[in-house]
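Q: Based on what follows, work out the 3D shape:
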Amino acid sequence: EMHSGFGDLRNDCPMQLLRQWKGFQPSDGVRADLARIDELWDKAGNTFGGDGPWLFGDYSLADVFYAPGAARIAGYDLPVSDPCAAYVATHLADPAFRAWRAEGLKKRYDPEPYAQGLDSVDWPGPD
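A: Next up is the predicted model:
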């Protein structure tokens, strides 16, 4: 589902790693996508996660696929369950995610990518 689904989340919340938008109002479609993501993450973590923080306990390709989704949730301050928010925080603190973000910020073609006309704060995770 992650590779081709969640169209409303992708369209309404373009990928950006620069800041966190405040006051973004998700559409019903985005809320439906978030509910499905929450369901998938909850099932994977509860069924296969064991004691690890990732979907299947240890870091896996599933987590790689969901990193952009986690970034969108963080970047648009989207409403998610506490377990979902914890999984997003795990991504934001992960050294591989942080390195990926740093590479993405090295060159910007637009000084304010995907401007939303909303108030914003610095990126929510560590640099």
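Q: use CA for all of it now, contacts and neighbours both
A: Noted.
Q: my guess is residue 79 is in a strand, correct?
A: No: the assignment for residue 79, made by DSSP: H, G, I helix; E, B strand; the rest coil, is coil rather than a strand.
Q: how far away is it from residue 25?
A: Residue 79 sits 10 Å away from residue 25, going by CA to CA, to the nearest Å.
Q: before we move on, what about residue 61?
A: To residue 25, residue 61 is 30 Å away according to CA to CA.
Q: neighbour count winner among these two?
A: Taking residue 61 and residue 25 together and counting by other CA atoms under 10 Å, residue 25 has the greater number of neighbours (13 against 10).
Q: Also this sequence, please, to line up against the first:
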Amino acid sequence: MADDGFQLIIGNKNTSSWSLRPWLAFKQAGIPFKEVRINLRAPDMKVQILAHSPAGKVPVLWVGDLMIWDSLAILEFLADRYPEKALWPEPLAARAVARAASAEMHSGFQPLREHCPMKFLSKEPRSELPEAVDDNIRRVVGLWKDCRSRFGADGPFLFSRFSIADAMYAPVASRLRTYVTDLGAFGDDGTAAAYIDALFALPAMEEWAQGAREEMAAR
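A: Got it, this is the predicted structure:
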């Protein structure tokens, strides 16, 4: 594997939830990388993406001549490549739960994704959501509460310090800020709201938001 540095291909910052995940992990871990942004609304968007990956989706990570074309695979690669960054929690039980929570996010919550697409800069509160979305939100709120109560006593994140699990759920936090006015209606005792605040207090999240603002202004 030739290592010529990291090149991360991402989509629009206001809407590309999968792009946010590895981008945020890179920033939080302090790993330098080159960002290549593709406008997913461009007429030749597909051609642009295919120039970087035959899978035809973003994000994509290039490390020299190695291509990694899935968000969770990118995050796992970073964890393997930089074990000193502790991108997974250190204790075995916490690491197992963090992996399970991340895998659930990777493969689940389809109603939430379908009906509440990420609009990072928007506030679009909805008084009513489909029942399946309500169920997804209750599951997220309960999962976050469980992780925080079991493993989050020493910091503001799901497993105390920032981890891959937080990168995986950052776009969900954005969706809840956009569409949900009262998390208490979904069983939140304040834990989920505080966790969302902690994520959005990260300088990297503000940097992402600024990038989204610049994109929107250029439209």
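Q: Can you show me the helices along the second structure?
A: Listed from the start of the chain, the second structure has helices (DSSP state H) covering 17-29, 45-50, 71-81, 92-107, 110-115, 131-151, 164-179, 191-200, 203-218.
Q: what's the neighbour count on the aligned residue in the first structure for residue 105 of the second structure?
A: Pairing criterion TM-score structural alignment: the partner of residue 105 of the second structure within the first structure is identified as residue 2. Each residue near residue 2 of the first structure was counted by other CA under 10 Å, and the total is 13.
Q: Nearest residue to the most centrally placed residue in the first structure in space, please, no chain neighbours.
A: In the first structure, the residue lying closest to the centroid (CA atoms, centre = their mean) is residue 70, at 1.6 Å. With sequence-adjacent residues excluded and distances taken as CA to CA, 6 or more residues apart in numbering, residue 70 of the first structure is closest to residue 88, at 5.0 Å.
Q: Now check the second structure for the residue matching that neighbour.
A: When the structures are aligned by TM-score structural alignment, the residue of the second structure matched to residue 88 of the first structure is residue 196.
Q: burial of its match, as a residue count?
A: 19.
Q: same thing with residue 77 of the first structure?
A: 19.
Q: and it, what does it touch?
A: Residue 77 of the first structure makes contact with 20-22, 24 under the criterion CA atoms under 8 Å, 6 or more residues apart in numbering.
Q: Closest one to residue 66 of the first structure out of those, please.
A: Sorting these by distance to residue 66 of the first structure puts residue 20 at the head of the list, at 18.2 Å, by CA to CA.
Q: what lines up against the closest one once you look at the second structure?
A: Matched by TM-score structural alignment, residue 20 of the first structure corresponds to residue 123 in the second structure.
Q: Am I right that that match is in contact with residue 174?
A: No: Residue 123 of the second structure sits out of contact with residue 174 when judged by CA atoms under 8 Å, with a separation of 9.8 Å.
Q: Neighbour count: the two, which is higher?
A: Each of residue 123 of the second structure and residue 174 has its neighbours counted (other CA under 10 Å); residue 174 has more, 21 against 15.
Q: Does residue 98 of the first structure touch residue 92 like I think?
A: Yes: judged on CA under 8 Å, residue 98 of the first structure makes contact with residue 92 at a distance of 6.7 Å.
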